[in-house]
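J.: just a sequence and a predicted model for now, questions to come.
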Amino acid sequence: MRRLGDLGDSAGSPGARPSRRSVLGLAGAAAAAVFAAPRASAAPRTSTAPPTSAAHQTNTSPRAYAADTPFDLSAQGTRWIQDKPLHHTTVMQSFAFDERRRQIYAVQVISGGVRLLGEPRAYTHAERSLAGDLCLNRLSWDGAVLDRMYLKGFGHGTAMGAEETADGGIALWAETDANPASGYGRAIGRFRYAAGTVLSAGDPGVTTYRPRPGTTNNAAAIDQAGRRLLLRYGIAGSRRYALYDLDAFAAGDFGPLADFEQPGTELGLPFQGMTLQGGYAYQMLGHSHDPDSPPPSTGDTRLYCIDLRTGAVVQEQPSRTAYALASREPEGLAVLRNEGHGPRLCMGFASGPVGGRRYSLYYLESH
């Protein structure tokens, strides 16, 4: 892990177009303290069993599936944060919550024209995307950028999770070990946020897990309350989900509680996010669109509720939430536990022109 100092690169001015000469130097701007590496073995065990070919496998232990009521996906989402900039001008890919500190983590591919410390030159956005180089923003509860760090060689940022740890900190889960052929992760990484640093895949600060060796398009989301992890992975042209006990997974035990094919792939829509709560997983698919696009003018965003006990789709629903945003693109799902008020299913959307992307968050209330 390398620490950044001068955070005044032009790509970092929210909403500004990045300069190709942007360099992050060593001038010592204030940054949050670096946490210790997350609790996990230095070399987690890697499953040697091939990914299951069964349509669905389950373990019906009480811990695997907490009793709960699914969100009603037919409801119109309520606006929480609208048209806020991230540090770079690229789209938000996914987000996660630190509810104790009332902070949000949001990840995006690094803008073109940025040269990080130790790099021989600035890279284009296409090069960053293929390399899996990400900017991880830490945001206030009202969506303002507090600080950032960089993740090199991690992946596309398809999904992420924030885990409250025993020491009161936060461990983040995200794809890592980007496939050089696609830019998507081939493993799952667990690490601590450290403002003003560059963390590379394979660094000691990242604990790497390979629950499905030989697969790609890995992504993970977690259910903090239920202590479970949902993995999405690609193999032989298909996309699948696997559910794990979070603590067992962190210890290197990759025996799944369930494994089943991802629904909705036959539609050919881009995958835009996933999350889980209790006995249900949620996914979002869809392209970007403009309000003046030809019919259907509200876009093709679709939400799914999936029963983790059976792998069956409980509800599939076109979503009009945030349809009036310019260049609206669905980007990310996460559950806000919202203790004392009831959980919310939060949906992320990117908007705005190329070179000036912004993000918005909307939510659905629980029943």
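T.: It's in.
J.: C-alpha from now on. contacts and neighbour counts both.
T.: Noted.
J.: quickly find the element holding D177.
T.: Per DSSP states H and E: D177 is located in strand 170-178.
J.: touching that strand from outside, list them.
T.: 38, 98, 131-132, 153-165, 184-193, 201-202, 208, 218-221 (C-alpha atoms under 8 Å, 6 or more residues apart in numbering).
J.: swap in stretch 339-353?
T.: By C-alpha under 8 Å, 6+ apart, stretch 339-353 touches 71, 83, 91-92, 94-95, 322, 325-338, 357-366.
J.: structure two is appended below for comparative analysis:
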Amino acid sequence: MLPVNVSRRHLFTIGAGAAAAAALAAEPAAAAEGRFQLTAPSTSLIWKKPLYDETVMQSFAFDNRNGHIYTLQVKNGSGSNAAGDLCLTKLSLSGSILGHMYLMGFGHGVQFGVEPSGSSAYMWTETDGVSDGDSSRGTRLARFKFVNGQTLTTSSSALTKHTPIPGVRNVTCTIDPSTNRLVMRYYDGSTFHFAAYNLADVKAGSYEPIFHIAQPSGLGTFQGYAAYGNFVYFLTGTAYSDDNPPPGNTYITCLDLRTGAQVQRARTEAGRSLDFREPEGMGIQIASGQPRLCLGLASGVAGARLASIFYKSQMI
């Protein structure tokens, strides 16, 4: 059953034709129709870098204005996963640690977004995590300014919380730098969905989605997503194991936000030589005015995990 404030007309459609025309007209021409070629080779951006804590990187996002990478991971310490305690690390584009924050009780960190603001940056993350005894998942979104060394709880006054769709769980988001849209992923009790909003509308407390589509099931373990133009890309797969030897089972899938159709799916062998090699997170980097579709990979041994990021830049 859909949440009460989401009508079925929003699924797989943006509604009226006038709204569609307005949404497309607001986008750069290349972003409106172009998408990344998932079979194109991948290039390394950062390779085997430590984060502030030593756990597996869960996700990452770019501040394309100020040239920074932010990552989320479960905070060091027994019980942090079930409690939803996260570590947020700020990195240079070469992977050097520039700062960190702790987010207590927020969730699992599957994906998040960064909103640049002058020389500062605001994070958009899940919050109000609910634990199943093993891990915690967010139920709302939170916006807050990155402040090096600060620890936030779910009741901190620094948070501005948003509930675009009440009563759902596994709530996460990403921000498309080409359209300034916030794309939220959530679970309604039976199906995962992606809902795209104008970021400015969400900040103003208006939650009418531009696009609203269902995520196909049965494609593997979900590990992160990114949006660019009219498309959302998501990462699936698991770490190397006896049952998943190299080159592994890491795939990128592209969905059309306008229709929900799957338009491409391809396995990636980026970072094939890494040990452990678990896919973790996606993001859009803008480099010299050109977009890059980035994917993250965790490596190393337990207690000393490392993060690598690769990108694809070929558009079709």
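T.: Sure thing, it's come through. Owing to the predicted nature of the structure, the values given are computational and were not obtained by experimental measurement.
J.: could you quantify their similarity as a TM-score?
T.: Here the TM-score for the pair of chains, by TM-score structural alignment, normalised by the length of structure 2, is 0.90; 301 aligned residues with a C-alpha RMSD of 1.8 Å.
J.: follow-up on the earlier one: which of the contacts of stretch 339-353 of structure 1 are buried?
T.: Neighbour-count burial (16 or more other C-alpha atoms under 10 Å) applied to the contacts of stretch 339-353 of structure 1 gives 71, 83, 91-92, 94-95, 322, 325-337, 357-365.
J.: can you tell me which of the residues you listed are in strands?
T.: Mapping those onto strands (DSSP state E) picks out 83, 92, 94-95, 329-336, 358-365.
J.: and for Y70 of structure 2, the neighbour number?
T.: If you count neighbours by other C-alpha atoms under 10 Å, Y70 of structure 2 ends up with 27.
J.: counterpart of it over in structure 1?
T.: Here Y70 of structure 2 is matched to Y105 in structure 1, going by TM-score structural alignment.
J.: which ones are touching that match?
T.: F95, A96, F97, D98, L136, N137, R138, L139.
J.: so R357 of structure 1 makes contact with V91?
T.: Yes - between R357 of structure 1 and V91 there is a contact under C-alpha atoms under 8 Å: 5.6 Å.
J.: look up how far P51 of structure 1 lies from the aligned partner of I210 of structure 2 in structure 1.
T.: By TM-score structural alignment, I210 of structure 2 lines up with L257 in structure 1. Plainly put, L257 of structure 1 is 13 Å away from P51 of structure 1 if you go by C-alpha to C-alpha, to the nearest Å.
J.: when the two are compared, which one has more neighbours?
T.: More crowded of L257 of structure 1 and P51, by other C-alpha under 10 Å: L257, with 22 against 18.
J.: pull the contacting residues for that one.
T.: By C-alpha under 8 Å, 6+ apart, the contact list for L257 of structure 1 reads Q57, T58, N59, T60, A64, A242, L243, Y244, D245.
J.: dump the residue contacts of the fourth one.
T.: Counting by C-alpha under 8 Å, 6+ apart, T60 of structure 1 touches L257, R309.
J.: that one: helix or strand, and which one exactly?
T.: Counting by DSSP H and E, T60 of structure 1 is found in no helix or strand.
J.: how about D142 of structure 1, nearest residue that isn't a chain neighbour?
T.: Excluding its sequence neighbours, the residue lying closest to D142 of structure 1 (C-alpha to C-alpha, 6 or more residues apart in numbering) is I81, at 6.6 Å.
J.: run a quick neighbour tally on the equivalent of the one you found over in structure 2.
T.: Structural correspondence for I81 of structure 1 with respect to structure 2 (TM-score structural alignment): I46. As a burial measure, I46 of structure 2 scores 17 neighbours (other C-alpha under 10 Å).
J.: I46 of structure 2: which element?
T.: strand 43-49.
J.: tell me roughly how far that strand lies from structure 1 on average.
T.: Taking mean C-alpha distance after the TM-score superposition for structure 1, the mean distance separating strand 43-49 of structure 2 from the aligned residues in structure 1 is 0.9 Å.
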